[in-house]
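> Everything below, folded, please.
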Amino acid sequence: MLAPLLALLAIPATFAGYACTDTTKAMVSLKGPGPGNGTVYFTQQAGSDEVHITGELNAFTPGKHGFHIHTSGDIYTDGCASTGGHYNPFNRTHGAPTDRIRHVGDLGNVEVDDSGHAKIDFTDRVITLCGRRTILGRGVVVHSGADDLGRGGFADSKTTGHAGNRTACGVIATVDATK
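As a prediction, the model looks like this:
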């Protein structure tokens, strides 16, 4: 009961009881129905409310691509479509990573250069690797188009960011935090 209220007020994860007691690291290997692929790491230091997200994407079309945590880690039943919608435990509208009101899984866009490559390196204070709203076991999806961050005025802007088809996905799994 308290966690949704704290999230509504944009209280950091440490105060909401979702900070990790040990450094926790996870990764996702992205593959798709399209040619895009990549590896992304998530690291949350002990006692911190920030998750550091790093990685690389390859063989994507140049430009911005929506980058989201989806509810399910099922990529086997029907490929990337099996991951469900954006991870949204508080039933909010879609938004930018910096918005106070957003899905937990709204991580915005990654920018792919002209060679089809993207470097990822940012932090987020809404996702967590610990506690009840952990992203562990959930899906990551890279979309074919740019996420309009809920501001595009399309019928799906407030639910998906009008980011287009799912071009690559994977399941977030823990890895050895000492490596």
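
> CA atoms for contacts and neighbours, from now on please.
Fine.

> OK, contacts around Asn37?
29-31, 57-60, 168 (CA atoms under 8 Å, 6 or more residues apart in numbering).

> top helix in this structure by residue count?
helix 2-8 (DSSP state H).

> outside of that helix, which residues touch it?
With CA under 8 Å, 6+ apart as the criterion, helix 2-8 contacts 16, 90, 100-101.

> Please give the structure of this sequence too, so both can be compared:
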Amino acid sequence: MSTKLKKVAIGLSVAGLLTLVACQSMEQGTGQKASATLDSRSGSKATGEVTFTWQGSNVLVNGKFAGLKPNSEQGFHVHEKGDCSAPDATSAGGHFNPDTKAHGMPNSGMNHAGDMPNIKSDANGNATYTATMHGFAVNTGPTGVVGRSVVVHRDPDDYKSQPAGNSGPRIACGLIK
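Got it, this is the predicted structure:
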């Protein structure tokens, strides 16, 4: 193959790769939204509302919570099943983990897709929440959260203990739709 043909082939390969990357980014989030209303579980009074908004390769998570333990932190995760029917929310299954990674610090790349930062409540047991996450999508695909559940735990996630961060009982659960 001549040098000129090799340069053309490399140029076409690079152009093909750039086209593929552009197509992948177009398939990323375009503002799709999902939400969940969380109801109390495990005898708690915890409730909440959460929204997920897809923004490019990230998802903006916003929430408002009430009935939490005052001045404390609670673990907060997307769980694999969209089922909050059990009184203790165990019907939601484990943390959403499509890449079969260990539990860990959110957005570290070494964590479950469903691992999110802890919720921090005020003196009245209320909390507002905002986090920018990556590792999941706002759709029903293999990395999508739609049709799964979101869970608040009684205790803070330590981001180390396996498989779920030692965050205690599930005190609120909601279906993401």
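
> Work out the TM-score between the chains.
The TM-score (TM-score structural alignment, normalised by the length of structure 2) is 0.79; 151 aligned residues with a CA RMSD of 1.8 Å.

> Check which helix or strand Asn166 of structure 2 maps to.
Counting by DSSP states H and E, there is no helix or strand that carries Asn166 of structure 2.

> Do I have it right that Asn124 of structure 2 meets Phe65?
No. Using CA atoms under 8 Å, Asn124 of structure 2 is not in contact with Phe65, being 10.7 Å away.

> ok, these two, which is more surrounded?
Phe65 (22 against 12; other CA atoms under 10 Å).

> residue in structure 1 matching that one?
With TM-score structural alignment as the criterion, the equivalent of Phe65 of structure 2 in structure 1 is Leu57.

> Am I right that its match falls within a helix?
No. Applying DSSP: H, G, I helix; E, B strand; the rest coil, one finds Leu57 of structure 1 to be strand, outside a helix.

> Asp114 of structure 1 - nearest residue in space that isn't next to it in sequence?
Pro62 (5.1 Å; CA to CA, 6 or more residues apart in numbering).

> for His70 of structure 1, same thing?
Using CA to CA, 6+ apart, the nearest residue to His70 of structure 1 is His86, at 4.2 Å.

> Is it possible to get TSV of the contacts of helix 2-8 of structure 1 that adds distance to Leu136 of structure 1, neighbour count and secondary structure?
Output for those, formatted as TSV (distance: CA to CA, whole Å; neighbours: other CA atoms under 10 Å; DSSP: H, G, I helix; E, B strand; the rest coil):
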residue	distance to Leu136 of structure 1	neighbour count	secondary structure
Ala16	18	17	coil
Phe90	17	16	coil
Arg100	22	14	coil
Ile101	22	18	coil
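
> Spatially central residue in structure 2, please.
Nearest residue to the geometric centre of structure 2 (CA atoms, centre = their mean): Gly114, 4.0 Å.

> My guess is it contacts His79. True?
Yes. At 6.4 Å, Gly114 of structure 2 counts as touching His79 under the criterion of CA under 8 Å.

> and for these two, which residues touch both?
With CA under 8 Å, 6+ apart, Gly114 of structure 2 and His79 have common neighbours 95-96.

> any idea how far the equivalent of Asn109 of structure 1 over in structure 2 lies from Leu5 of structure 2?
The equivalent of Asn109 of structure 1 in structure 2 is Asn118 (alignment by TM-score structural alignment). In this view, Asn118 of structure 2 and Leu5 of structure 2 are 56 Å apart by CA to CA, to the nearest Å.

> and what of Gly168 of structure 2?
As judged by CA to CA, Gly168 of structure 2 and Leu5 of structure 2 stand 63 Å apart.

> the more surrounded of these two?
Gly168 (15 against 10).

> quick one: the more buried one and Val152 touch, right?
No. With contact defined as CA under 8 Å, Gly168 of structure 2 does not reach Val152; the gap is 9.6 Å.

> nearest residue to the alignment partner in structure 2 of Tyr76 of structure 1 other than its sequence neighbours?
Under the alignment defined by TM-score structural alignment, Tyr76 of structure 1 is paired with Ser85 of structure 2. Leaving aside its sequence neighbours, Ser85 of structure 2 sits nearest to Ser91 (CA to CA, 6+ apart; 6.3 Å).
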